[in-house]
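Undergrad: Sharing a model that was predicted from the sequence below.
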Amino acid sequence: MGLERVLLDVTPLRSSPVFRRLWLGQTLSGFGGQMTVVAVMFQIWEMTGSTAWTGAVGLAQAVPLIGLGLFAGALVDRVDRRRFYLWTTAGQAVCALLLAVQGFFGQLPPAGVLGLVALQSCFVAGGAPASRTFVPQLLPEPQRAAGLALRRIAFQAAMLAGPALGGLLVGGVGVGGCYLIDSVTFLAALFGAFGLPPMSPDGDAEPARPGLRGVGDGLAFLVRTPVVRGALLTDLAATVLSMPISLFPLVNAERFDGDPRTLGLFLAAIAAGGVAASLFSGTFTRSPRPGLIMLVGSAGWGAALILFGLSTEPWLGLAFLVVAGAADTVSVVARGTVVQAHTPPALLGRVGAAEQIVGRAGPDLGNVRGGLVASATTGTTALVSGGLLCVLAVVAVGAATAELRRTPAPPDGGRPCPCDQDVACDAIDKECAHLRT
């Protein structure tokens, strides 16, 4: 295997100037977003000294994403996705600017800061599903997995370096300066989006129905489509059953005597593994069987967490977290490839919103599970049991969904009808009826 087939495939950046500009803009904005997370946490802590208030930051971000996500996805499937993304990105920029103003000229009370965070998250709830539709609309089928890998490495790089940059900026120019820099990075995201062509939903399909009916159609598609349903269930298995982040302070106390300088290494190890997997993503993005790759990656995540829980050597434990982060990235990229390959264009917004909700709610629930199990038993029990449950659940999903194990990604220019092949499309499946031949 040649080196070029092992390393990150950058063909989408070379072949599509539109995708390249969008990717660069979103990457820079992603760094700004991670810096703002640090600034908000620091500001809330400085004002309150309360972990309840700092915990509420995550709640302010998550509730709008979960509550509005499906409705925003249905709206994405009715309007020009480019224009909708521009408006929601501009809304996020305005919120970042308002955070900067209050940081420079008199800070809001904690509830006011969280209100701005929640408002910005409302715009994210709409912009993220729209953004998820761009890769299948900008890139041909053979390049979509590589495009998703490029987006993943940008995300992991921002997770790895963004918080450190945010800490330096908060220490140097204060929270107001950090928020201001974040608002400027949104200009890069807007610049990238302005180059997009108009992106109305598929003109051959009926537009998404408004309100709850459109949401219901999207949910019906997820329930009736084994490949997409299995992909999302696999993600839930890897997050709800085994997310370890809430256990890191306990593990740090047990293995590093609670040294605050080592606590950040746990998340950094996962991010480092993700970056490494992305750099060598050519090994799996060119695979014709992304479903099988996804299952193996998710099971690898669970197995690595089992070894992390059993490890008595602190630094070896961190090495297992690096492996877990790499497996997670493999799974995430492969899952995105599966979902986008088997979702009709007219449903991309709603399915993208469902992915976003699963990706947000799953880890939060998983961290709650880990904390409860550890409080009743031990941290090792919580980690090992979570990893074992993850592996068993992934095996069960794979066994129950033969399409994930066997069906290769459809060739460029063709998309399988996601309806049940044994029955005719009914009213629920009007969005994909045009795909039948």
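TA: Right, received. Where do you want to start?
Undergrad: make it CA atoms for all contacts and neighbour counts henceforth
TA: Will do.
Undergrad: residues in contact with residue 338?
TA: Shown in contact with residue 338 (C-alpha atoms under 8 Å, 6 or more residues apart in numbering): 227, 228, 231, 290, 291, 409.
Undergrad: Need those in JSON lines (columns: neighbour count and distance to residue 52).
TA: Listed next are the contacts of residue 338 as JSON lines, based on neighbours: other C-alpha atoms under 10 Å; distance: C-alpha to C-alpha, whole Å:
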{"residue": "227", "neighbour count": "25", "distance to residue 52": "40"}
{"residue": "228", "neighbour count": "27", "distance to residue 52": "37"}
{"residue": "231", "neighbour count": "28", "distance to residue 52": "34"}
{"residue": "290", "neighbour count": "29", "distance to residue 52": "41"}
{"residue": "291", "neighbour count": "31", "distance to residue 52": "40"}
{"residue": "409", "neighbour count": "22", "distance to residue 52": "45"}
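Undergrad: which of the residues you listed lies closest to residue 337?
TA: Nearest to residue 337 among the contacts of residue 338 is residue 290, at 6.7 Å by C-alpha to C-alpha.
Undergrad: can you tell me how far that closest one sits from residue 342?
TA: Note on residue 290: its distance to residue 342, by C-alpha to C-alpha, to the nearest Å, is 12 Å.
Undergrad: same thing with residue 285?
TA: 16 Å.
Undergrad: which SSE is the residue most central in space within the chain in?
TA: Residue closest to the average C-alpha location in the chain (C-alpha atoms, centre = their mean): residue 359, at 5.5 Å. Here residue 359, judged by DSSP states H and E, is contained in helix 348-376.
Undergrad: what comes up buried for that helix?
TA: By neighbour count on 16 or more other C-alpha atoms under 10 Å, the buried set for helix 348-376 is 348-374.
Undergrad: take a look at this one as well, against the first:
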Amino acid sequence: MSRFLLDISPLRQSRAFRYAYAARTATVLVTGMLMVAASIQLFEMTGSSIAVAGLNASMAIPMVLALMVGGVLSDRMDRRKLMLYSRSVYVFSVSLFLINALLPSPTIWLIYLAATIGGAAGGISVPAMMSATPALVGREHLAAAAALSGLSMQIGGVIGPSLAGLIIAGPGLIFCYVIVLAAVLTTPFFLKQLPALPPKGTQPQQPAIFHAFIEGFTYMAKQPLLRSLLLIDLTAVVLATPLALLPEWGTQVLQLGPEATGLLYSAPAVGATLMALSSGWTKTVKHPGRFIIAAVMLWGAAVFALSQWVWLPWSLLCLACMGAADTVSKILRMALVQKHTPDHLLGRMSSLWMTQSALGTAVGNMQMGVVSRWFNPTTAFFIGGGACFLLSSAFAWRNRSLKHIEN
């Protein structure tokens, strides 16, 4: 059984990784709380779902831009310092949310400003954390570290929003912001315990940031394995991201209340958490590329299956399977990217991966929404899930670099 249980050896063997993991877990948990709190506050102030959508955009756009810069900086300067600087800025962002809530008349523009600053800070820190992982745990433990990171993200995705809702319904919105700020203040303390993490093998003459980013992109494009990992993930997120349709699916198709929609949103995180807890086998996979292809095929099949039966338990099962498949794919992809990228390019590879994930998910949600508007949600799931399954099957047939890569 130990082969299938979550491998916690990186936590046992690396004191530095324990501190980094604590910082990451705290950040993921409070980010979920913060988004729920800010969304509820905005909707109460405006009564507009478009205003809430604007909150997501005000975080996502600066995050994508900052990811490009953060990837380059992660390959040039001490990654510990970069994480410390960006987390300190994030503290300022959360403080703005709290200060605005304490005002006699909170303002909408201050919420958007705080979200913009927070998104940019996250875009700087994520590549630094990802590129620092091999130095913290060793390349032989990358799959285990990726599984632990995925677990913290999924648990945060389940607990954070639910906890925020309970706090706002009880002590209130301001108290929720206070809890978030208190948790965010702990992250610089954890990060200060890390050793210096300078990139290895840096070039003596470093190009400008834009040219350095292009250098990283060019390296990825010339490597068949890295290029394949990027493309197969885009296949899944662009064609078969169903999250934007869940409110419509819960209220209009299933004809249930908002509590059912909440369950639909939680189901992928539940499946992902269960898979992360049983991910010990991923470190012994001989041909990880084949498992990545199979996971993407399962993702597409799960979204396709949503269209086959209009019943809440079936929908929850399909979404949980999608979340589980996504976790397997992420664990193995992260380990391969970090293992097959030189240390002085890890920051840029991490930023490219996160950028395509953020933009691909946004495009995927949009295309699902458009197809649903033209037809209906059932047809959108049918087309998107089926197309994802077929294209990932083509990867299994044609892509040799991904199929034959060995761990």
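TA: Received the coordinates, thanks. Being a predicted model, the structure only gives us computed values, none of them experimental.
Undergrad: longest helix anywhere in structure 1?
TA: Looking across structure 1 with DSSP state H, the single longest helix is helix 141-194.
Undergrad: in the superposed pair, what's the mean gap between the helix or strand that that helix is followed by and structure 2?
TA: Following helix 141-194 of structure 1 in sequence order, the next helix or strand is helix 211-224 (DSSP H and E). The superposed helix 211-224 of structure 1 is, by mean C-alpha distance after the TM-score superposition for structure 1, a mean 1.0 Å from where its aligned residues fall in structure 2.
Undergrad: just how off-centre is helix 211-224 of structure 1 within its chain?
TA: Centre-to-centre, helix 211-224 of structure 1 and its host chain are 21 Å apart (C-alpha atoms, centre = their mean, to the nearest Å).
Undergrad: Okay, angle between that helix and helix 348-376 too, please.
TA: In terms of direction (axes from the mean of the first three to the mean of the last three C-alpha atoms, to 10 degrees), helix 211-224 of structure 1 departs from helix 348-376 by 70 degrees.
Undergrad: the helices in the stretch 301-437 of structure 1, which residues?
TA: Listed in chain order, the helices of the stretch 301-437 of structure 1 (DSSP state H, counting those that start in this stretch) span residues 314-341, 348-376, 379-400, 402-406, 430-433.
Undergrad: Now render those as a markdown table, adding distance to residue 18 of structure 1.
TA: What follows is those, written out as a markdown table (distance: least, C-alpha to C-alpha, whole Å):
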| stretch | distance to residue 18 of structure 1 |
| --- | --- |
| helix 314-341 | 19 |
| helix 348-376 | 19 |
| helix 379-400 | 36 |
| helix 402-406 | 31 |
| helix 430-433 | 27 |
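Undergrad: how much space between the residue nearest to the centre of structure 1 and residue 157 of structure 1?
TA: 18 Å.
Undergrad: what do you get for residue 208 of structure 1?
TA: 35 Å.
Undergrad: before we move on, what about residue 43 of structure 1?
TA: 24 Å.
Undergrad: so what corresponds to residue 276 of structure 1 in structure 2?
TA: For residue 276 of structure 1, the aligned position in structure 2 is occupied by residue 274, per TM-score structural alignment.
Undergrad: Then residue 64 of structure 1?
TA: That one, residue 64 of structure 1, aligns with residue 62 by TM-score structural alignment.
Undergrad: Quick one: residues contacting its match.
TA: Residue 62 of structure 2 touches 116, 117, 119, 120, 123, counting by C-alpha under 8 Å, 6+ apart.
Undergrad: 7 Å - rerun?
TA: Residue 62 of structure 2 makes contacts with 116, 119, 120, as judged by C-alpha atoms under 7 Å, 6 or more residues apart in numbering.
Undergrad: swap in residue 178 of structure 2?
TA: Counted by C-alpha under 7 Å, 6+ apart, residue 178 of structure 2 has contacts residue 98.
Undergrad: and it, how far is that from residue 366 of structure 2?
TA: For residue 178 of structure 2, the distance to residue 366 of structure 2 - C-alpha to C-alpha - is 34 Å.
Undergrad: again, but for residue 175 of structure 2
TA: Applying C-alpha to C-alpha to residue 175 of structure 2 and residue 366 of structure 2 gives a distance of 34 Å.
Undergrad: what's the answer for residue 269 of structure 2, then?
TA: Taking C-alpha to C-alpha, one finds residue 269 of structure 2 at 21 Å from residue 366 of structure 2.
Undergrad: Kindly report the same for residue 52 of structure 2.
TA: 16 Å.
Undergrad: Residue 195 of structure 2 too?
TA: Here the criterion is C-alpha to C-alpha. By it, residue 195 of structure 2 lies 42 Å from residue 366 of structure 2.
Undergrad: now residue 391 of structure 2
TA: 19 Å.
Undergrad: Could you do residue 145 of structure 2 as well?
TA: 32 Å.
Undergrad: and if you look at residue 292 of structure 2?
TA: 25 Å.
Undergrad: Name all residues that make contact with residue 344 of structure 2.
TA: Counting by C-alpha under 7 Å, 6+ apart, the residues that residue 344 of structure 2 touches are 75, 199, 200, 201, 202.
Undergrad: and of these, the nearest to residue 382 of structure 2?
TA: Nearest to residue 382 of structure 2 among the contacts of residue 344 of structure 2, with distances taken as C-alpha to C-alpha, is residue 75, at 42.2 Å.
Undergrad: Run a quick neighbour tally on the closest one.
TA: 26 (other C-alpha atoms under 10 Å).
Undergrad: how about the helices in the stretch 1-150 of structure 2?
TA: 9-13, 15-46, 49-74, 79-102, 108-137, 142-169.
Undergrad: For residue 247 of structure 2, find the nearest of these.
TA: helix 49-74 (12.0 Å).
Undergrad: Read off where stretch 357-367 of structure 2 ends up in structure 1.
TA: So stretch 357-367 of structure 2 sits over residues 359-369 in structure 1, by TM-score structural alignment.
Undergrad: The matching stretch against structure 2, how far on average?
TA: Mean deviation for stretch 359-369 of structure 1: 0.9 Å (mean C-alpha distance after the TM-score superposition for structure 1).
Undergrad: quick check, distance from that stretch to the centre of its chain.
TA: For stretch 359-369 of structure 1, the distance to the chain centre is 13 Å (C-alpha atoms, centre = their mean).
Undergrad: ditto for stretch 19-33 of structure 2
TA: How far stretch 19-33 of structure 2 lies from its chain's middle: 12 Å, per C-alpha atoms, centre = their mean.
Undergrad: ok, average deviation of that stretch from structure 1?
TA: Mean deviation of stretch 19-33 of structure 2 relative to structure 1 after superposition (mean C-alpha distance after the TM-score superposition for structure 1): 1.4 Å.
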